[in-house]
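Chemist: Turn this into a structure:
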Amino acid sequence: MEELKEKKERLSGKERRALILARAKKVFAHGSYAEASTSELAKASEISEPMLYKHFGSKKGLFLSVLDEYIERFFNMWQGRLHSLEQEDPLNALAQIGLEYRSAIKADPEILKILFQAIAESGDAEIGQAARRNNQKLRAFIYELLEHAKEQGKIDPNLNLEAATWVYASLGYAMQISLMLNLDDELDENMLVEIHRLWLKAIKP
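Modeler: Here you go, the predicted structure:
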């Protein structure tokens, strides 16, 4: 017990923040944003409530930090994937990134629940703004890849890129819903590959 206490005391500020976010993610995911109390969140992170307020200001501040932290991880993963695929067809890159996104959210069902909670709580101005910002960031990422594909003559030059972006983004939303409803055996990898093939057929010259 003393050893654990010493280890806790040795945590840097960055490590402490990461620990709090990881523990808070579990609390929010296993209940809900509305149900989680600051005392429960502080206890899970093994800190005092005043310390939680010092780091995040409020329960909402902590929830938004959890949302932003894990969403940023997804985008960093995608950006890293793009750097490794610089010479690849941007449409093939989209296909790979889509499959990797499914694997990532399947491996971390807690963050999937956080994403849905953010939508459920979007009536709150700050949470709604964060949810919209993340949605827009996702679509901007897809749009950029489609722009590259258009410049390379790989898609119909008259294609409405916004419309094509929304269609592809909707596949990501379908993945999220299928995992939440335990329908991932129906919307499996083979089905996703086929949907992507049909989408490509619709946008190519």
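Chemist: okay, CA-based contacts and neighbour counts for the rest of this
Modeler: Fine.
Chemist: any idea how far D188 is from P90?
Modeler: Counting by CA to CA, to the nearest Å, the separation of D188 from P90 is 23 Å.
Chemist: after whichever strand or helix holds R81 comes which helix or strand?
Modeler: Counting by DSSP states H and E, the element that carries R81 is helix 59-84. Next in sequence after helix 59-84, counting helices and strands by DSSP H and E, comes helix 90-107.
Chemist: Just the buried positions in that following helix, please.
Modeler: 90-91, 93-102, 105-106 (16 or more other CA atoms under 10 Å).
Chemist: One more: stretch 54-64?
Modeler: K59, K60, G61, L62, F63, L64.
Chemist: what residues are up against the fifth one?
Modeler: By that I understand F63. A24, K25, F28, Y33 (CA atoms under 8 Å, 6 or more residues apart in numbering).
Chemist: Which parts of this protein are helices?
Modeler: 2-9, 13-30, 38-44, 49-56, 59-84, 90-107, 109-120, 125-151, 161-180, 189-203 (DSSP state H).
Chemist: how near is the residue nearest the centre of the chain to A131?
Modeler: For the chain, I71 is the residue whose C-alpha lies nearest the centre (CA atoms, centre = their mean; 3.8 Å). Using CA to CA, I71 is found at 10 Å from A131.
Chemist: again with T165
Modeler: On the measure of CA to CA, T165 and A131 end up 18 Å apart.
Chemist: More neighbours: the two, which one.
Modeler: Remark: of T165 and A131, A131 carries more neighbours, 23 against 19, as counted by other CA atoms under 10 Å.
Chemist: For stretch 95-110, give me every contacting residue.
Modeler: 25-26, 29-30, 74, 78, 81, 111-112, 172, 175-176, 179, 189, 192-193, 196.
Chemist: To compare against the first, here's the next sequence to fold:
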Amino acid sequence: MTSQAGTRATRMPRDQRRASLLEAANEVFTSRGYHAAAMDDIAEAAGVSKPVLYQHFPSKLDLYLALLDASCDSLVEVVRDALASHDHNADRVVATIDAFYAFVSSASGEFRFVFESDLTGDASVQKRLWQVNEEIADLIAEVIESDTALPREQSKLLAISLVGNAQVSARYWVSSGMTIPVEEATSLVSRLAWRGIRGFPLTGYDPARLH
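Modeler: Modelled structure (predicted):
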């Protein structure tokens, strides 16, 4: 019976098998964390032998990084979609904050790989986490630069500040038990962000005006 199951597992198309392994790994890493999870646990959760798992992912770190990359890509895409969903910047701010809060409250648990990894000391993980913040900030900076005529460096600094605002507040909201309804939470944070960013002129830039 085990042999038949193993035969069926090897006959699964490679892409489908990889997706199945990632799904199982997501459940194990989310429930146990990176350090407590074992490749044996992931193989068992996926219903495959450990050699089959190693055929797709040479190590536990490779498996974790694949999940991290997928989670980072998801976050970038939801922010990209949020920015493209409206023409008015006030609506873009609301949509972007909504996107962060939807991401951290998703049942998939993807946000844990991006925001709550227990492997942040690893250089490869740090690189990916920094990269996702850079990508999101670049998307927001493009909008700021286009609408305010601020130089690129200043636009990027404002953008990374907005990213930090959205990330930290969303993580706090989840960790505190989500006692504030999501609609109220996103409204509060969106108003804070918009009241800050709307103060910059639509054209030109005079630093003295900020004093």
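Chemist: about what we covered before: max pairwise distance over the buried residues of stretch 54-64 of the first structure: which two?
Modeler: Greatest spacing in these, by CA to CA: K59 and L64 (8.7 Å).
Chemist: Could you pull out the buried residues of stretch 30-43 of the first structure?
Modeler: Of the residues in stretch 30-43 of the first structure, those buried (16+ other CA under 10 Å) are S32, Y33, A36, T38, L41, A42.
Chemist: likewise stretch 67-74 of the second structure?
Modeler: Quick answer for stretch 67-74 of the second structure (16+ other CA under 10 Å): L67, L68, D69, S71, C72.
Chemist: got a list of contacts for stretch 23-43 of the first structure?
Modeler: 44-45, 48-49, 52, 58-59, 62-63, 66, 110-111, 113-114, 117.
Chemist: actually stretch 136-144 of the first structure, not the one I wrote
Modeler: L94, L161, E162, T165, W166, Y168, A169.
Chemist: so what corresponds to the fourth one in the second structure?
Modeler: Under the alignment (TM-score structural alignment), T165 of the first structure pairs with A159 in the second structure.
Chemist: Next up, the contacts around its match.
Modeler: A137, D138, I140, A141, I144.
Chemist: Tell me, how many residues neighbour the third one?
Modeler: I140 of the second structure: 24 surrounding residues under other CA under 10 Å.
Chemist: aligned partner of it in the first structure?
Modeler: By TM-score structural alignment, I140 of the second structure lines up with I142.
Chemist: separation between that match and A202 of the first structure?
Modeler: 16 Å.
Chemist: Could you do F74 of the first structure as well?
Modeler: 27 Å.
Chemist: Please apply the same query to K113 of the first structure.
Modeler: From K113 of the first structure over to A202 of the first structure (counting by CA to CA), the distance is 32 Å.
Chemist: ok, the two, which is more surrounded?
Modeler: K113 (21 against 13).
Chemist: what's the counterpart of that one in the second structure?
Modeler: Under TM-score structural alignment, K113 of the first structure pairs with R112 in the second structure.
Chemist: Now do the same contact list for that match.
Modeler: Counting by CA under 8 Å, 6+ apart, the residues that R112 of the second structure touches are T30, V104.
Chemist: Return the residue of the first structure aligned against L192 of the second structure.
Modeler: So, by TM-score structural alignment, L192 of the second structure is matched to L198.
Chemist: Any figure for the gap between that match and Q136 of the first structure?
Modeler: 24 Å.
Chemist: got it, and R81 of the first structure?
Modeler: 20 Å.
Chemist: what about these two, which has more around it?
Modeler: More neighbours surround R81 than the other of R81 of the first structure and Q136, with 15 against 12 (other CA under 10 Å).
Chemist: and the gap between that one and L21 of the first structure?
Modeler: 25 Å.
Chemist: got it, and N182 of the first structure?
Modeler: 26 Å.
Chemist: These two: which is more packed in?
Modeler: For N182 of the first structure versus L21, neighbours defined as other CA under 10 Å are more numerous around L21 (21 against 11).
Chemist: How about the contacts made by the aligned residue in the second structure for the more buried one?
Modeler: For L21 of the first structure, the aligned position in the second structure is occupied by L22, per TM-score structural alignment. Applying CA under 8 Å, 6+ apart, we find L22 of the second structure in contact with L63, A66, L67.
Chemist: one more time with 10 Å, if that's ok
Modeler: Q16, V28, I42, A46, F57, L63, Y64, A66, L67, A70 (CA atoms under 10 Å, 6 or more residues apart in numbering).
Chemist: Out of those, flag the one nearest to V125 of the second structure.
Modeler: Nearest to V125 of the second structure among those, with distances taken as CA to CA, is Y64, at 9.2 Å.
Chemist: quick revisit: what's the closest of the contacts of L22 of the second structure to A5 of the second structure?
Modeler: A46 (11.8 Å).
Chemist: Count the neighbours of the closest residue to that closest one other than its chain neighbours for me.
Modeler: In this structure, A46 of the second structure finds its nearest non-sequential neighbour in A24, 5.2 Å apart by CA to CA, 6 or more residues apart in numbering. Close neighbours of A24 of the second structure, defined as other CA under 10 Å, add up to 19.
Chemist: Same question for A24 of the first structure.
Modeler: Counted with other CA under 10 Å, A24 of the first structure comes out at 25.
Chemist: From L62 of the first structure, how far off is it?
Modeler: Counting by CA to CA, the gap from A24 of the first structure to L62 of the first structure is 8 Å.
Chemist: do E151 of the first structure as well
Modeler: 42 Å.
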